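K.L.:
give the three-dimensional model of this entry:
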Amino acid sequence: MKTLDQIASELAGYDPQALSADGVNSFLTQLVEPVTDIETSDIFNALGRVLATDIISPISVPPHDNSAMDGYAFDGAQLTADTALTLKIIGTALAGKAWSGTVQPGECVKIMTGAIMPAGLDTVVPQEFTRLNGDQLTIPAKVLQAGDNRRRLGEDLMQGQPALQKGEMLSPAALGLVASLGISTVPVLRRLKVAYFSTGDEILSLGEPPREGAVYDSNRYT
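P.N.:
As a prediction, the model looks like this:
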C-alpha cells in the first residue's frame, strides 16, 4: 500500500487545506484496497452481504411445464373460433402429485395450480370459465386460446444459467430466489472493517467528568 505522501504527490494540485469533494474521494480511493476474502454464509445470515461469485441455478424454474390456474388441462388444438368445446373429465392432477394417465381427444384432466401438465396437454381453462354436467365440461367459445395458462419448463430460469451475479447485494428477494433453488449457503465477501473515532477539544469520552464547554461523545455510539 502507498504512503499518504506518495498518494499526495500523484494528485494534481494537491492542497490539504483546500481539497474538493472529488479530490478527497480520489485520495481515499487510493488508500483502500477492495475486499476479496470470501466467506460462506447460510441464507438466514446473508441479508445485506455482497455476493462473491455468481450463483448458477442447479435446476430449471419452473422445473416442468405446469398449470398457472386451478382449472382443466386439455389439448388446445381442439379449440375453434366460434364453437363451444365439450370434454370428458377423466382424472385430476394435483400440485406435488403428477397424473400419469393418457388423455385422448375429447378428454381433459382437472388440474390444480402448480401441478405438472400431463403429456400432450398445453392449455388450461380456469374453472370459473367452464360449465359442468357430471363428468362433462363445456368451454364457451372465445374465452381462451391454445397455450393459455401454462407455465413452461425454465420459463423463469434455465438450469445452468446465472441466477444472481457476483457483486450483487443480497436483498430479501434475492435470498428468496436462492432458497427457491434449494441452495442453503452462499459465498459472500468478508464484511468491511470499519473504525469510528471522534476528535475535538469539546469532546468528552464516556466516563470522564464533565468539563465546562465540553459535551459527551454520542455520534460514535449513534
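K.L.:
only C-alpha atoms for contact and neighbour calcs from this point on.
P.N.:
OK.
K.L.:
who are the packing partners of the strand or helix carrying Gly23?
P.N.:
Secondary structure assignment for Gly23, by DSSP states H and E: helix 21-31. In terms of contacts (3 or more CA pairs under 8 Å, 6 or more residues apart in numbering; DSSP states H and E), helix 21-31 is packed against helix 4-10.
K.L.:
contacts for the helix it packs on?
P.N.:
14, 27, 30-31 (CA atoms under 8 Å, 6 or more residues apart in numbering).
K.L.:
export those to a markdown table and tack on distance to Asp75 and neighbour count?
P.N.:
Below are these laid out as a markdown table (distance: CA to CA, whole Å; neighbours: other CA atoms under 10 Å):
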| residue | distance to Asp75 | neighbour count |
| --- | --- | --- |
| Tyr14 | 75 | 16 |
| Phe27 | 67 | 18 |
| Gln30 | 64 | 14 |
| Leu31 | 66 | 13 |
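K.L.:
quick check, nearest of those residues to Ala141?
P.N.:
Gln30 (69.5 Å; CA to CA).
K.L.:
in the helix holding Gly23, what counts as buried?
P.N.:
23, 27 (16 or more other CA atoms under 10 Å).
K.L.:
got it, and stretch 129-140?
P.N.:
130, 137, 139-140.
K.L.:
just flag the most distant two among the residues you listed.
P.N.:
Leu137 and Pro140 (9.9 Å).
K.L.:
who touches both of the two?
P.N.:
With CA under 8 Å, 6+ apart, Leu137 and Pro140 have common neighbours Thr130.
K.L.:
what's around Met69, how many residues?
P.N.:
20 (other CA atoms under 10 Å).
K.L.:
helix/strand/coil for it?
P.N.:
Using DSSP: H, G, I helix; E, B strand; the rest coil, the structure places Met69 in coil.
K.L.:
which SS class is the closest residue in space to it that isn't next to it in sequence?
P.N.:
Nearest residue to Met69, sequence neighbours excluded (CA to CA, 6 or more residues apart in numbering): Thr113, at 4.6 Å. Secondary structure state of Thr113, per three-state DSSP, is coil.
K.L.:
which residues touch Thr113?
P.N.:
Contacts of Thr113 by CA under 8 Å, 6+ apart are 66-71, 94-95.
K.L.:
and this one, so I can compare the two:
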Amino acid sequence: MLGPSPLMAGDELPVAEARVRIHAALQPITDQETLALRQSLGRVLAADVISPIAVPAHDNSAMDGYALHGADLLADAPTVLRALPGVTVFAGTPLAQPVGRGQCVRIMTGAVMPEGLDTVVPIELCQVAADAAGDTVTLKPGVLKPGENRRKRGEDLALGQPALRAGHVLRPADLGLLASLGVAELQVFRRLKVALFSTGNELRTLGQPLEEGCIYDSNRFSLMGALERLGLEVLDLGLVADDPVALNATLDAALAQADVVLTSGGVSMGDADYTRDLLAARGEVGFWKVAMRPGRPFAFGPLHAAAGRTAWLFALPGNPVAALKAGSRWAHV
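P.N.:
Model (predicted):
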C-alpha cells in the first residue's frame, strides 16, 4: 500500500517517508542478458565472474635484474654469482635451460621465473664485472632477502576465485581486469527501461516556432541526460498535450515497453483534474506533497496495462529546477 495522499489531504510528506514508501513498493529487475565485454560498461553483473586463470599465471619477476637461488645469498659476506653468458629472460619467453647453484640469469620485469630460482636482485643493487668467462654479479651482504622481488602465481587472484561479485556495477577498470582474465562475455541484468514525456499545451519542442505565451520543453532533455548517466534505457515519447485522449495514447505506448513512466507537469493541485483521474483509473497512484523545495508536488504508483504489464509512475512537477531536483532525488531510491 502506498498510503493516503498527502497532497489531497493538505499534509506534507517527509522526504524520508517518501523514500521508504517508494523503496518498499519497487522490486529490482531480474531479467538477464549476455553481453560482450566491450558493451558492458555501467551494467550490473547478474552472476559472479569466476577467474578461469591464476593472476599472475606463473611466478614472475617484479624487477629488471638478475634471478638467482635465494639459498646462495650470504649473510655476512658479498655474494658472487656467475651470470649465464648472453642470456636474458624476457616476458613471454620462458628460459628453457637450467640455472645451477652459484649462477644467476639476467631477467626483465614480468618474465617467468626460471625453474628453481626464487629471488630477483634489482640491477641497481648489482656490481657487474666482465671477464673471459662472462659476467660476474656481486651483491653486498644484507641488500636482499631470499624470495624478494618475485611475484608468486595466483597471489593477486587464484584460479577459481571470484574476480567480481554479482550486483557489481562495471567500471572501466573492471573491463580491463576481465579482459586480463580472458573473459569475453558477461551475464548482466537488463537495463531499466524508462518512458519519458512532458505534458503541457504551452510546451514546444526544439525546432518548432515559439508562439506568444509558449516555452520550449527543457525538462525532457535534462531528465534524459540524468537518466542516461545512470545507465538506464530511455524511451523518449516527446510532448503530450493537456488532452485525455493524447495522454491515454501516450500511457498505452509507455506501458507496452517500459518499467518506469517518468513525466513532468500535471501533478500540482492547480493542474487539470482529468490528469489525476486518468492516472488513478489506471492504477494506485498517490498524489503527494513532499516536504522539499523545490519539488513539492509529486505522484507515484503502479500503472497497469491491459496486457497485464505494470509500470511505475514517477510524475514530477513542471518547473525545470523542481523537475530535475525531484528526478535526481527519487532516481536513487
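K.L.:
if we can go back for a sec, most neighbours, which of the contacts of Thr113 of structure 1?
P.N.:
That'd be Ser67 among the contacts of Thr113 of structure 1, by other CA under 10 Å, with 30 neighbours.
K.L.:
all helices of structure 2, in order?
P.N.:
With DSSP state H as the criterion, structure 2 has helices at 6-9, 15-25, 172-180, 219-229, 244-257, 273-282, 320-331.
K.L.:
buried stuff in the longest strand along structure 1?
P.N.:
Longest strand in structure 1 by number of residues (criterion: DSSP state E): strand 85-93. Neighbour-count burial for strand 85-93 of structure 1 flags 86-89, 91-93 (criterion: 16+ other CA under 10 Å).
K.L.:
how far away from the center of its chain is stretch 160-169 of structure 1?
P.N.:
Chain-centre distance of stretch 160-169 of structure 1: 10 Å, with CA atoms, centre = their mean, to the nearest Å.
K.L.:
what's the closest of the contacts of Thr113 of structure 1 to Gln104 of structure 1?
P.N.:
Closest to Gln104 of structure 1, out of all of these and judged by CA to CA, is Gly71, at 17.9 Å.
K.L.:
and the closest one, what's its match in structure 2?
P.N.:
Counting by TM-score structural alignment, Gly71 of structure 1 corresponds to Gly65 in structure 2.
K.L.:
same question, Ala115 of structure 1
P.N.:
Match for Ala115 of structure 1 (TM-score structural alignment): Ala111.
K.L.:
list the buried residues in stretch 251-264 of structure 2.
P.N.:
Going by 16+ other CA under 10 Å, stretch 251-264 of structure 2 has these buried residues: 251, 254-264.
K.L.:
ok, the residues you listed vs Leu73 of structure 2, which is closest?
P.N.:
Using CA to CA, the buried residues of stretch 251-264 of structure 2 come closest to Leu73 of structure 2 at Asp259, 67.2 Å.
K.L.:
and for the counterpart of Val188 of structure 1 in structure 2, the neighbour number?
P.N.:
The alignment partner of Val188 of structure 1 in structure 2, by TM-score structural alignment, is Val188. By the criterion of other CA under 10 Å, Val188 of structure 2 has 24 neighbours.
K.L.:
contacts only, for Val188 of structure 2.
P.N.:
Contacts of Val188 of structure 2 (CA under 8 Å, 6+ apart): 32-35, 40, 43-47.
K.L.:
inside strands: which ones of the residues you listed?
P.N.:
32-35.
K.L.:
now Phe44 of structure 1: how far from Asp201 of structure 1?
P.N.:
According to CA to CA, to the nearest Å, Phe44 of structure 1 and Asp201 of structure 1 sit 44 Å apart.
K.L.:
then Asp5 of structure 1?
P.N.:
Asp5 of structure 1 is 27 Å from Asp201 of structure 1, by CA to CA.
K.L.:
ok, now Ala214 of structure 1?
P.N.:
8 Å.
K.L.:
which one's more surrounded, these two?
P.N.:
Counted by other CA under 10 Å, Ala214 of structure 1 and Asp201 do not tie: Ala214 has more neighbours, with 12 against 8.
K.L.:
now the more buried one. Nearest residue, chain neighbours left out?
P.N.:
Glu202 (4.2 Å).
K.L.:
and the one you found, how many neighbours does it have?
P.N.:
Neighbour tally, Glu202 of structure 1, other CA under 10 Å: 12.
K.L.:
cool, and Lys193 of structure 2?
P.N.:
19.
K.L.:
before we move on, what about the one 10 residues further on?
P.N.:
Other residues lying near Leu203 of structure 2 total 20 when counted by other CA under 10 Å.
K.L.:
next: Gly213 of structure 1.
P.N.:
8.
K.L.:
for the one 5 residues further on, same thing?
P.N.:
Burial of Ser218 of structure 1 is recorded as 12 neighbouring residues (other CA under 10 Å).
K.L.:
over to Gln6 of structure 1?
P.N.:
Neighbours of Gln6 of structure 1 (other CA under 10 Å): 10.
K.L.:
about what we covered before: what's the most distant pair in the buried residues of stretch 251-264 of structure 2?
P.N.:
The widest separation within these (CA to CA) is 19.7 Å, between Ala256 and Ser264.
K.L.:
and for the closest residue to Pro187 of structure 1 other than its chain neighbours, the neighbour number?
P.N.:
Distances taken as CA to CA, 6+ apart place Thr40 nearest to Pro187 of structure 1, at 4.6 Å, with adjacent residues excluded. Residues lying near Thr40 of structure 1 (other CA under 10 Å) number 14.
K.L.:
my guess is Thr40 of structure 1 contacts Val186, does it?
P.N.:
Yes - contact criterion CA atoms under 8 Å: Thr40 of structure 1 and Val186 qualify, at 5.7 Å.
K.L.:
got a markdown table for the contacts of Thr113 of structure 1, with distance to Gln78 of structure 1 too?
P.N.:
Compiled in a markdown table, these are given as follows (distance: CA to CA, whole Å):
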| residue | distance to Gln78 of structure 1 |
| --- | --- |
| Asn66 | 19 |
| Ser67 | 18 |
| Ala68 | 20 |
| Met69 | 19 |
| Asp70 | 20 |
| Gly71 | 17 |
| Leu94 | 23 |
| Ala95 | 25 |
